[in-house]
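Asker: Got a sequence here, can you build the structure:
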Amino acid sequence: MGQRCLCDFIAGTRCRRSNPRQQPRRSGSRIVKPAPEATTQPDRSAGASPAVAGVPRPRPPLWATLVATFFGAGRLKPGPGTWGSVAAVILWALVSWHIPPANRTWATIAVATVVTLIGIPAATRVSRTSGLKDPQFVVIDEVAGQLVALIAVPLGWKTFLAGLILFRVFDILKPPPVRQLEPLPEGFGIVVDDLAAGLYALAIMHLLLHFRLLIG
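Answerer: Just a heads-up that it's a prediction; the model follows:
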């Protein structure tokens, strides 16, 4: 007949049967308790991204955002890189008229150096927080490269326009070693390749001026 509970023989009495899986098992002289059921919890310590873990990405400092986007020029569409170069040319054209001609070359070098030194850490901070290797809205690299392309260039709309076009061409085509500089880490890779493109544009610009193919 099998095992029956005593309460089965008492009318109106309901027997409470225990779950055999929850009963401790005897092993020899010891009582072995059942292991607690494992609960499935997401592992958030295994390198999960903030988006997966439900934690928003931290924002970069305001100064880094302003510098990296060149005060919002990088947010313009289409072609944020071109907008960054245009903004650099316009701003430098307005400033350079107030610099004595004898000091313009060194002033351009100094400004390009300062922009580079500030732009690299700013681009690094923004790149880290955005999770992108080279965000399109970061245009401080175009500003630095564009200034390099205008070193020792006579003032005039023709030279400014030629410098803008030449720099954008080399920045897009990226002849060696420009493209090879892109894999450099973080802000260095973002900015240094544009400096190399600016040197290409500067060399062609001075060749055009030397052979009088371009008159400022």
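Asker: Please make it C-alpha for all contacts and neighbour counts, starting now.
Answerer: Will do.
Asker: Next one: Arg75 from Pro135, what distance?
Answerer: 11 Å (C-alpha to C-alpha, to the nearest Å).
Asker: Proceed likewise with the subsequent sequence, for comparison:
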Amino acid sequence: MITAARIVATGLFVGYVPVAPATFGSLWAIALVLIVGTSGWMYWALGVILLLLSVVSSGKVAKASGREDPKEVVIDEVVALYLAYAHFPTDWKVLLGGFLLFRAYDIVKPFPARRLESLPGGWGIVADDLVAGGYTWLTLKLLTLLL
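Answerer: Model (predicted):
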């Protein structure tokens, strides 16, 4: 059944792409930062809204599907990468670098990402991606300071 939670959790159905749904879902974050930028009240308001929607919608879809972290749920990648771009310029090098770093960290799941997957409901689905987003932000920050 198509519900509001499923529409949000799947990133407007991008999560149903048969190959690499999380990678395609992450592209929503780039679209959003190109629209609202990466700082200011609108950026942060949207970030909080996305975070809350991601926890609730991913938890509902997981429960309905009977799976802990359904592959079609991509809103967690969207919010984590979106927040990883905080206060960075929206030029193509930063967007591409952040995208590649985030996907790598999301796949590798550095500490404590894997542990956080055991959190209940939507928190377990979203928290590991927030860690990947945090590592992405830190790496981008270091690279911008060094280069």
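Asker: TM-score of the superposition?
Answerer: Remark: TM-score between the superposed chains equals 0.93 [TM-score structural alignment, normalised by the length of structure 2]; 147 aligned residues with a C-alpha RMSD of 1.5 Å.
Asker: Going by neighbour count, which residues in stretch 120-127 of structure 2 are buried?
Answerer: Judged by neighbour count (16 or more other C-alpha atoms under 10 Å), stretch 120-127 of structure 2 contains these buried residues: Gly121, Gly122, Trp123, Gly124, Ile125, Val126, Ala127.
Asker: With distance to Gly37 of structure 2 as new columns, can the residues you listed be given to me in CSV?
Answerer: Shown next, in CSV, are the buried residues of stretch 120-127 of structure 2 (distance: C-alpha to C-alpha, whole Å):
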residue, distance to Gly37 of structure 2
Gly121, 30
Gly122, 27
Trp123, 26
Gly124, 28
Ile125, 26
Val126, 22
Ala127, 23
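Asker: Can you tell me which of those residues comes closest to Tyr105 of structure 2?
Answerer: Ala127 (12.9 Å; C-alpha to C-alpha).
Asker: Which strand or helix spans Pro175 of structure 1?
Answerer: When elements are assigned from DSSP states H and E, Pro175 of structure 1 belongs to no helix and no strand.
Asker: measure the equivalent of it over in structure 2 to Asp69 of structure 2 for me?
Answerer: Taking TM-score structural alignment, the alignment pairs Pro175 of structure 1 with Pro110 from structure 2. Pro110 of structure 2 sits 18 Å away from Asp69 of structure 2, taking C-alpha to C-alpha as the criterion.
Asker: Then Gly40 of structure 2?
Answerer: For Gly40 of structure 2, the distance to Asp69 of structure 2 - C-alpha to C-alpha - is 32 Å.
Asker: more neighbours, these two?
Answerer: A count of neighbours by other C-alpha atoms under 10 Å puts Asp69 above the other of Gly40 of structure 2 and Asp69, at 20 against 11.
Asker: What's that one aligned with over in structure 1?
Answerer: Structural alignment (TM-score structural alignment) places Asp69 of structure 2 against Asp134 in structure 1.
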